[in-house]
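Trainee: here is a sequence with its predicted model. Questions after.
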Amino acid sequence: MSDDENVMDERPDSSGVAMPAMSNLDRKITDDFAEYTVRKDLVSEVKGNALVPSYVLEYLLSKYATTTDQESISAGVQRVCDILADNYVHREEAKLIQSKIREKGRYQVIDKVQVALNEKLDQYEATFENLGISRVVVDPLTVKNNPKLLVTGIWCMCMLVYAYSGDSKEVPWRLHRLMPVQMSHDDRENYVSMRSKFTSGEWIDLLMQSIGFNPDLFSERAKLLHLVRMIPFVERNYNLIELGPKGTGKSHIYSEFSPHGMLISGGEVTAAKLFVNNTNRQIGLVGYWDTVAFDEFAGKAKKADKALVDIMKNYMANKSFSRGADVMHAEASMVFVGNTSHNVPYMLKNSDLFEELPAQYHDPAFLDRIHYYLPGWEFEQIRTEMFTRGYGFVVDYLAEILHNLRNVDYGSAFERYFTLSSSLSTRDRDGVRETFSGLMKLVYPDGHATPDQMEPLLRCAIEGRKRVKDQLCRIDSTMVEVDFSYTRAGSVEPIAVHALEEDDYPELYWRDRPDEAGEAEPGEVETGEAETGEPAAVPTPLPSQPTSAPTPVSVSAPTSVSAPAPALSPIERAAAAAKEGHVEFGESQRGVTYNKLFGPYVAGAKRITIKDPYIRLPYQIRNLAEFLETVFTYTDRSDEVHVHLITRCDEEYADRQIDNLNQVQATFGTLGITLTYEFNDSGHDRSIVTDTGWLVIPGRGLDVYQRYSDNDWFNPLIRQQKLRRVKEFSVTYQRR
C-alpha cells in the first residue's frame, strides 16, 4: 500500500461531516462486511452530550448509516441525530418528555430500563433510569426474552403509552413495546469464512479499528496487548488484571464495547449483587454477563468483605460458588482494573507490581487465580489522534460474534508445535492456555494457524502469566519460581520468555537474586549518559571561592593499605562534577545543552522547583519537556522525582497552555517524574532549586535557544540541542 493511499484526506460534505479518504483496508472491510461495518468517527459526530454507550450509537448508525456513499452517510447521520434529539432522554429534560407522552398519548424513548418483580401484586415493573418513572408494568414474556432487565438493566427503545384511569394508586404509564438496542444475529459462520480474505496483520488492524483506534499509531506488541483486553468477552471464566497510570482507557472497553459486559464503578460490590441473593435466591451479575469488570479496583485504603473475597477465590478457581446449601456455576470472566501511584522501577524496588491493591486482595491465594497481568504502563495516554477515522465492525455485531465463540476452546492448539516447560504448575498452564485460546479466537477464529503465526500469541500468553507468578514469588516466600519457557517441536533448546520490565530493570526485577542483575552498577542501566564525552559547563568560581589551588600538604606513607573506595554510580559521578560559580555564553554560540547546564545540579534530586514566568507558549513548554528529559537522565529511575513549576498564566491562550502542560505531565508521569504546576503572575525571577542543596539561577530561564524551524522533522536541531545557536545568557550556580 502506498503512502498516498493511507492518507486520510478529509473532505467536508454539505452537512459538515468530514469524509476521510478510504484506505485499501477500509475498502476491503466494507466490501466483505457491508452490513456490519460503520465509520468509527461518526460516533463522536452523533453523540453530543448524550450519556449513552457507544454500542447503542453504533447500533443506530448500523441501521441508518452503514454505507460508503457520502450522501447516504450524511442522511443517515442526520437521521440518527434526529432520533437522539427526539427520543433519547436527558435527565434534565425528563419532565418535558413525560409531558410529551401525556399530550401525545404515546411516545418512543431511548433509555436504560431495569425490571423488578413486585411480589405483592405478582407483576414485573420497570424503572426508566433517565426518564425518572417507575412501576411500569412489563409483560412476563418480555422479561423472559430479556433476563438482563432483572439485573442491572439494559438500553432499550421503548414505546410508552399514557393511560390515566382515575385511580390514584394506579401508574398511568404503559409499556407498549420494548426493543433492546443490540444485535442478536449469530453471523459466526460468515464471519469465520470472511476472515480468510484478510492477512493476519489486516485482521488485527480491523479489530483495532473496530474498538476505535488507528492501528497505524500502534506497534505490533501494543496491538496484541489491546487484544488481550478483549479476551474476557471471548473466553469463559477468564481472570484478568490491569494496573497502570490514569487515562490509558483501561475501563473504556468494558463499559462501551459490548452489551455483554458490565462495569462496576468504584470496585466495590456485595456478595448478594455479584453472586446470589440469599433472600430471594436470585443469581447475581456473574449469571447474566459475559464479563464483570471492577473499575477503580486499586487503592490500599479500600476495604473488602472477607466473605466476598473468599467466594471470589472459589469462583475464579472452580467456576462455581455457594451461598447457603446450593452450589451454583457461572461463566462470567472477571476483570480488575485500577490506577497505580508509582512507576514500575519504584514498585520493583520497594514492593511489587500488585502493591496498589487493597490488603484483602493483596493475597497470594487470590492473585494466583489471575490468568494474565496486563501491564497498563505500556499503554499510552489516550490522545485524539489515536482514534481511527476508518471503518470497523459495529461493536455490537463483533460483541455477538465473540459471545458465541465462547463455546469454542483453542487452548491446546499450540501443543502440536510447542511444549511448555515441565516446571509450570497447573494454574500456570491454565493461565497460558486460556490466554492463548482467547487470542486465537480473536486473530484466527477458525482455529487454524501455522506455528509461526501461533508463536507470538503463545509468547504473549506466557508473559502475562509469568508477570503474575514472578510477583507472587516476591509476596509469598513459599512460592517456588518456575521456568517460563517453551520448546519448539523437533528442538531440544528451550526458549525463555521474559516480561518487558524484567529486561528493562533486571537489577530491580530480581532484587533478591543479585546474580541475575548482571554487573551493571546501581543506576547505570536505567540512567546512561545521553551525551557521552560532552563535559558539563565549567563555572567561573564565585568571589567567595578560592581562585588559586590549595597548597599541597606532605603526608607520610601509610603503614597499611586502606580499602578501596566504593565505585560511584553514573549519577553520583555527575553530581560530583557540580561546582559553584558563574557561566556566560555569547550570542550564536553552539554546543550548549541542558545536560551540560543543569545535569550535574539536578543529579540525584527527588524534588525540584522551577520558577520561570515564561513557560506559556508551545515552544516554551517544549523547553520544559526537554528539561524534564535531563531530569530523567540524571535521576534514579527506581526513585520518583517531583518537579514543581511556578509560571505565569497565558491570559490569551490559557486553555492551550493548560492542555500542553497536562500533556507533559501525563507523558513524564509514566516515567516516574511527577510534574505539578501553579500560576503566579507576580513573579519575575527565574531559578531552579533542588533538594540536594543547589540553587541555579538561569538568566533567561529555559529559553536559551534562538528560534529555529520545529515543524520539519528532517531538521536535526529538533533532536540535537548542541547544534542549536543560543541567545546571550548567563547561569549562576550556588550551594544553599
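Mentor: Yep, that arrived.
Trainee: when you work out contacts or count neighbours from here on, use the C-alpha atoms and nothing else.
Mentor: Noted.
Trainee: the stretch 251-400 of the chain: helices as residue ranges?
Mentor: 252-256, 271-274, 306-318, 344-350, 364-367, 395-405 (DSSP state H, counting those that start in this stretch).
Trainee: who are the packing partners of the host helix or strand of residue 466?
Mentor: According to DSSP states H and E, residue 466 maps onto helix 451-475. If you count contacts as 3 or more CA pairs under 8 Å, 6 or more residues apart in numbering; DSSP states H and E, helix 451-475 packs onto helix 364-367, strand 372-375, helix 426-443.
Trainee: indicate which one of these is closest to residue 179.
Mentor: Closest to residue 179 of the helices and strands packed on helix 451-475 is helix 426-443 (CA to CA; 29.0 Å).
Trainee: other SSEs contacting the closest one?
Mentor: So helix 426-443, by 3+ CA pairs under 8 Å, 6+ apart, packs with helix 200-210, helix 220-228, helix 231-234, helix 451-475.
Trainee: and residue 608, which of the three is it?
Mentor: strand (DSSP: H, G, I helix; E, B strand; the rest coil).
Trainee: right, and it touches residue 642 too?
Mentor: Yes. Residue 608 lies in contact with residue 642 (CA atoms under 8 Å); the separation is 6.3 Å.
Trainee: looking at the two, which one has more neighbours?
Mentor: residue 608 (20 against 17; other CA atoms under 10 Å).
Trainee: buried ones in the lengthiest strand in the chain?
Mentor: As assigned by DSSP state E, the longest strand anywhere in the chain is strand 106-118. Using 16 or more other CA atoms under 10 Å as the test for burial, strand 106-118 gives 106-117.
Trainee: what lies in contact with it?
Mentor: 84, 87-89, 100-101, 123-131, 138, 143, 149-162 (CA atoms under 8 Å, 6 or more residues apart in numbering).
Trainee: isn't residue 486 up against residue 420?
Mentor: Yes. At 4.4 Å, residue 486 and residue 420 qualify as touching, with contact defined as CA under 8 Å.
Trainee: how close does residue 608 get to residue 598?
Mentor: Plainly put, residue 608 is 12 Å away from residue 598 if you go by CA to CA, to the nearest Å.
Trainee: one more to weigh against that first structure:
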Amino acid sequence: MLENKVRDVFADMVVLKNPERTEFFSNLSLPSYMRDWLVMKFSDDDGVIDYDSVLRYIRQYIPSREDFEQFKFEMVNGETVRFLARIRVNVDVKTGKTLFELPDFGGSRAGASGEVTNDVVARWKETLLKESENWGIVELIWGKDFSSRQGKGVIKLIEYSPFCPYTVDLEFYKEARRAFTIDEWIDVLISAADYNPNGYDSEQQKLCFLRRLLPFVEKRLNLMELAPKGTGKSYVYQKISKRGWLISGGTVSRASLIYDNQKKTGGLLTRFDFVGFDEIQSMTFDKPSQIQTALKDYMEFGEVQGFDAQVVADAGVIVLGNINASRFNVNENMMEEVSSVFSESASLDRFHGFIPGWEIPRMHQGLVANGWALNTEYFAEVLHLLRDDLTYTTIVDECLAVPAKPDKRDLTAIKRLCTAFVKLLYPNATCKEDIPADEFIKYCLEPAKEMRSVIKKQLCIIDPKEFNVPGKKDIPDIQYNYL
C-alpha cells in the first residue's frame, strides 16, 4: 500500500490528512505549514489528533487579528507582549532603521508595525532580511522615539525566535524518490499538495494538476491558466507555500509589484518565488501601459527597474482567469478573457506555457487529501530548494535534440518547462540515464511542447501578421536525443 511506503520512507515527515481536519484548520485560517506542524505536535502515532490541545495552544500563542488592539493597550501601559506571528522586515534607507510589520494583524495601516532593535537584527539578519517573510515568536514593547521632536510612540521588537520546526535534507528527499515508481510518485506529489489522487478520473487529470506546481521548482517560469470556477487554482498558489504570493482583486501598482522608487525597495517580484494574478479579467492596474512595459522587460531578462536601481529577481509570473464552458478551445481566441496587460502579443510571447484548467475537475469532497502524506510545509520547502539546483538543466540539455535555428523564446520555454518537470518527477536524477527515455518523452518533453504550443496558437490568432507565417507559427520540432 502506497501510504505505508510513504510512512516507511519519509518517517517523521508525514502527517495524516483527512477532510475533517482539513475543514477544522481551514476555519482557523492557518497556513498549511502551521497546520501540519500542529497536527504533528498534537497527534499520536496513529495520527489521532487532540483538537482541544490544538485550540488551547492557538489561544495561548496564536492570537487573532482582533486581539492586537488589546496588545496595543497592554504595551502603552508598560507591559511586554509575546506571541507567534508572521513577520515582514525591511530596512528604511532614509532613516537607517530596520522596520517590521505583522501582515496578519493589518500591518502598518492598522498600527501592527514598528522598529526592530539593532541587537535583534544583528542576531537574526540571515533569517529576517533574506526571506520575504517569516514566522516566529515576537516580543514587543512600546516606547517613545526621541529621534523626532514630537517624541512619537513606537512599537519595538526586542526579541525574536524563528519558527523552524525542522530542517530539510534535500539529498535525503532525492534519494527517497528511488523507492517509488513514477505512478506512485505522481500520487505522492498530489497528496503532498493536499489533494487526494484517488479523486481523479485519469492520469491525464493528475498530470494536468501537477503543472500548477512547476513554478514552485523552477525560477522565472511564467504560466497562464484559464479554468472554470472551483477547480482549486487559487488554493495551490496561495495556501501550499509561504514562498508565493497571490494577488486577488484590487488595483495593482508598479511600486507594489515591481519597484517602489520612493522607498527604494523592490516589489512583490523581488520577494517571492512566484507572483500570481487571480481572476485577471476583473483586476485593475494603475498606469497599465507602464506596468506592461516593466513586466515585459522583467519576464524577458529577470530584472526589475527603478529610477535609480536595477534589481535581479527570479519570481515566476502566473496569470489565472475564470473562463466559461463555451471558451474551452485552444484553437480560438481565449485572450479576450485576459487583461490587456498580458494579452498583447509581445507580453503573451513571454509566457512559457499554458494550463487548460478545464481538464482539472472541480473541487469535490473526494479530492480532499485523505490518508498519510508528506507534510505540506516540508514538501514546499523541498520544492523551493530545488530551484537552485542547476544539475537538472544539464540533464535536460543532454536529453534534447534541437533542430537548427529554433525560435529562441520557444526553445527557452520548452527547456525551462522540461527542467521543472524533471525536478518535480525525477528529483533523484543525476544524469540522462537516470530517466527512461520513454518516460522523459511522456512526462517531460511532450507536456512541455504542448504547453508552449498553446501559447503559440494564441499568438497566431491575436497577431497573425507577426506570428501566423512560415517559420514562426509552429514550435521547434524538438525530439529526444537517443545518442
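Mentor: That came through fine. Because the structure is predicted, anything quoted here is derived from the model rather than measured.
Trainee: re earlier: so which elements touch whichever helix or strand comes after the longest strand of the first structure?
Mentor: Scanning forward in sequence from strand 106-118 of the first structure by DSSP H and E, the next helix or strand is strand 123-128. Using 3+ CA pairs under 8 Å, 6+ apart, the elements in contact with strand 123-128 of the first structure are strand 106-118, strand 133-138, helix 140-145.
Trainee: which parts of strand 123-128 of the first structure are buried?
Mentor: 124-128.
Trainee: mean per-residue distance, that strand to the second structure?
Mentor: Comparison of strand 123-128 of the first structure with the second structure after fitting gives an average deviation of 3.0 Å (mean CA distance after the TM-score superposition for the first structure).
Trainee: now do that strand and strand 106-118, the angle between them.
Mentor: Interaxial angle of strand 123-128 of the first structure relative to strand 106-118 (axes from the mean of the first three to the mean of the last three CA atoms, to 10 degrees): 130 degrees.
Trainee: residues in contact with stretch 164-174 of the second structure?
Mentor: By CA under 8 Å, 6+ apart, stretch 164-174 of the second structure touches 37, 136, 378, 381-382, 385, 427-428.
Trainee: at 6 Å what do you get?
Mentor: 427-428 (CA atoms under 6 Å, 6 or more residues apart in numbering).
Trainee: count of residues packed around residue 496 of the first structure?
Mentor: Neighbours of residue 496 of the first structure (other CA under 10 Å): 14.
Trainee: what's the distance between it and residue 411 of the first structure?
Mentor: On the measure of CA to CA, residue 496 of the first structure and residue 411 of the first structure end up 20 Å apart.
Trainee: quick check: which of the helices and strands packed on helix 426-443 of the first structure has the most neighbours on average?
Mentor: Greatest average neighbour count among those goes to helix 231-234 (a mean of 28), per mean count of other CA atoms under 10 Å.
Trainee: what packs against that helix?
Mentor: Applying 3 or more CA pairs under 6 Å, 6 or more residues apart in numbering; DSSP states H and E, one finds that helix 231-234 of the first structure contacts helix 395-405.
Trainee: which bit of the second structure covers stretch 428-445 of the first structure?
Mentor: Counting by TM-score structural alignment, stretch 428-445 of the first structure falls onto residues 410-427 of the second structure.
Trainee: so which bits of the matching stretch are buried?
Mentor: 410-411, 413-427.
Trainee: same check on stretch 309-320 of the first structure?
Mentor: 309, 311-317, 319-320.
Trainee: now swap in stretch 8-26 of the second structure and tell me
Mentor: For stretch 8-26 of the second structure, by 16+ other CA under 10 Å, it's 9, 13-18, 21-22, 25.
Trainee: on that earlier part again, can I get the buried residues of strand 123-128 of the first structure in JSON lines with distance to residue 346 of the first structure?
Mentor: Shown next, in JSON lines, are those (distance: CA to CA, whole Å):
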{"residue": "124", "distance to residue 346 of the first structure": "54"}
{"residue": "125", "distance to residue 346 of the first structure": "53"}
{"residue": "126", "distance to residue 346 of the first structure": "50"}
{"residue": "127", "distance to residue 346 of the first structure": "48"}
{"residue": "128", "distance to residue 346 of the first structure": "47"}
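Trainee: quick one: which of the helices of the stretch 251-400 of the first structure is nearest residue 626 of the first structure?
Mentor: Among those, helix 344-350 comes nearest to residue 626 of the first structure, with 21.6 Å by CA to CA.
Trainee: and that closest one, how far out from the chain middle?
Mentor: Distance of helix 344-350 of the first structure from the chain centroid (CA atoms, centre = their mean, to the nearest Å) equals 19 Å.
Trainee: helix or strand for the residue found closest to residue 76 of the second structure once you drop the neighbours it is linked to in the chain, which one?
Mentor: With sequence-adjacent residues excluded and distances taken as CA to CA, 6 or more residues apart in numbering, residue 76 of the second structure is closest to residue 142, at 5.7 Å. Secondary structure assignment for residue 142 of the second structure, by DSSP H and E: strand 134-145.
Trainee: in that strand, which residues are buried?
Mentor: In strand 134-145 of the second structure, counting by 16+ other CA under 10 Å, buried: 134-142.
Trainee: got it, and stretch 24-38 of the second structure?
Mentor: 25, 31-33, 35-38.
Trainee: quick one: residue 402 of the second structure from residue 396 of the second structure, how far?
Mentor: Counting by CA to CA, the gap from residue 402 of the second structure to residue 396 of the second structure is 11 Å.
Trainee: what about the two, which has more around it?
Mentor: residue 396 (24 against 15).
Trainee: wait, what's in contact with that one?
Mentor: Counting by CA under 6 Å, 6+ apart, residue 396 of the second structure has no contacts.
Trainee: which SS class is it?
Mentor: Relying on three-state DSSP, one would call residue 396 of the second structure helix.
Trainee: distance of it from residue 63 of the second structure?
Mentor: 47 Å.
Trainee: tell me which of the buried residues of stretch 24-38 of the second structure is nearest to residue 341 of the second structure?
Mentor: Nearest to residue 341 of the second structure among the buried residues of stretch 24-38 of the second structure, counting by CA to CA, is residue 31 at 30.6 Å.
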